[in-house]
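**Student:** need a 3D model of the following:
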Amino acid sequence: MLTFEEKLSIIEEFQELTKKEISLGRLNFHFEESLYEKKIVVYHLHPNGNGFVYGGQLDQYAADNRGMVNIRNFDQDELRSIIQASIESLSLSPAEKAPVLEEWLNDDDQSLVLMREDDGYNVYAGEDLEGTFNTYKEAANFLDQEGFQPL
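**Tutor:** This is a model prediction of the structure:
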């Protein structure tokens, strides 16, 4: 297990994080450039070596109900990796994290394009916007009802 000082040294390598002192000698590190409300990447780093890193959007880590991953037993490489992944997850829009760009055709060889943009899904006929939907399922249902099938 890394000591508090070793963990602190690794965390401070990430220039994009801002240290905030909190109670009982614990530290939080904020990512102010986050595209989301969530800004805390390192949470409650304690002098005893315990602490958490935000991993709520990272499938490869077991996060608690707040999206935090306990880093008590992480080695140097694991700690660097999760911090980098956390920062990246807060730096990318949903469309960048899981892009969608699909062409759909109907029986008359007309095509529409389904594209994920920002927090939603848009359907285009050429450059004209045909519809905007909150979920992929809603957009796919619309296309299906209009007689289109994905390529």
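**Student:** from here on, contacts and neighbour counts on C-alpha atoms
**Tutor:** Fine.
**Student:** name all residues that make contact with the residue nearest to the spatial centre of the chain.
**Tutor:** With distances taken as Cα atoms, centre = their mean, residue 89 lies nearest the centre of the chain, 3.2 Å away. By Cα atoms under 8 Å, 6 or more residues apart in numbering, the contact set of residue 89 is 57-58, 97.
**Student:** for the comparison step, fold the sequence that follows:
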Amino acid sequence: MLTFEQKIQILDSYPQLERKNVSLGRVNYHFEGSLHEKKTVAYHLHPNGNGYVYGGLLQGYDVDAKGFVNIREFTEVELRGLVDASIASLSEPAPEAPAPSRKKAKRLPAESEWVNAKGEKLVLRAEDDLWYLYSGLSLEMAFDTPDEAKEYLAEEGFSPAVPGV
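**Tutor:** A predicted model of the protein is given here:
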């Protein structure tokens, strides 16, 4: 295990990191060149040897809820590897969201008939951005989405009168 002083010496060797002394003798290191909202690379290095390095954008590290890796037991090689990887990950722009799929999702027709085992029929009809369920001329229910309507109909034992809907 590296001592607090050894960890500080290693982190001080990175010119792109800015040292920030915080409470209780702890030290943080910030990477102002980060292309992400996150700028803290090393967090709460403590004189007792504990401390954390940001690994939230990395694979293969055990990170806490904030994306930090506990470095208490790290060797110099492990610590340098993690710090290098952390800086590199913060130097890369955030990946863009994938383009929306050109495939159209399978949609219900504007009106579909549903039946149960007793032969009772219901009609599901799209009107004004809602989905209405009718029994004959009587309105039974209204739904925000076709998926809600399908789920309800399935729970009530109804299936599409025309398979594949």
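**Student:** so the residue nearest to the centre of structure 1 sits in a helix?
**Tutor:** Yes - counting by DSSP: H, G, I helix; E, B strand; the rest coil, residue 89 of structure 1 is part of a helix.
**Student:** gap between it and residue 51 of structure 1?
**Tutor:** Residue 89 of structure 1 sits 19 Å away from residue 51 of structure 1, going by Cα to Cα, to the nearest Å.
**Student:** ditto for residue 21 of structure 1
**Tutor:** Taking Cα to Cα, one finds residue 21 of structure 1 at 13 Å from residue 51 of structure 1.
**Student:** trace residue 38 of structure 2 over to structure 1, please.
**Tutor:** Aligning on TM-score structural alignment places residue 38 of structure 2 opposite residue 38 in structure 1.
**Student:** if I pick its match, what's in contact with it?
**Tutor:** Counting by Cα under 8 Å, 6+ apart, residue 38 of structure 1 has contacts residue 90.
**Student:** tell me what whichever strand or helix holds residue 130 of structure 1 is packed against?
**Tutor:** For residue 130 of structure 1, the host element (DSSP states H and E) is strand 128-133. Here strand 128-133 of structure 1 touches strand 120-125, going by 3 or more Cα pairs under 8 Å, 6 or more residues apart in numbering; DSSP states H and E.
**Student:** could you list every helix and strand in contact with the strand it packs on?
**Tutor:** Contact analysis of strand 120-125 of structure 1 by 3+ Cα pairs under 8 Å, 6+ apart lists strand 111-117, strand 128-133, helix 136-145 as its packing neighbours.
**Student:** all helices of structure 1, in order?
**Tutor:** 4-11, 76-91, 94-97, 136-145 (DSSP state H).
**Student:** how much does the first one stray from structure 2?
**Tutor:** With the two structures superposed, helix 4-11 of structure 1 lies on average 0.6 Å from its match in structure 2, counting by mean Cα distance after the TM-score superposition for structure 1.
**Student:** and the second one, by the same measure?
**Tutor:** After superposition onto structure 2, helix 76-91 of structure 1 lies on average 0.3 Å away from the residues it aligns with, using mean Cα distance after the TM-score superposition for structure 1.
**Student:** and the angle from that helix to helix 4-11?
**Tutor:** 50 degrees (axes from the mean of the first three to the mean of the last three Cα atoms, to 10 degrees).
**Student:** what comes up buried for helix 76-91 of structure 1?
**Tutor:** Within helix 76-91 of structure 1, the residues that count as buried by 16 or more other Cα atoms under 10 Å are 79-80, 82-83, 85-87, 89-91.
**Student:** and the strand holding residue 130 of structure 1 with helix 136-145, angle?
**Tutor:** Going by the same axes, to 10 degrees, strand 128-133 of structure 1 makes 130 degrees with helix 136-145.
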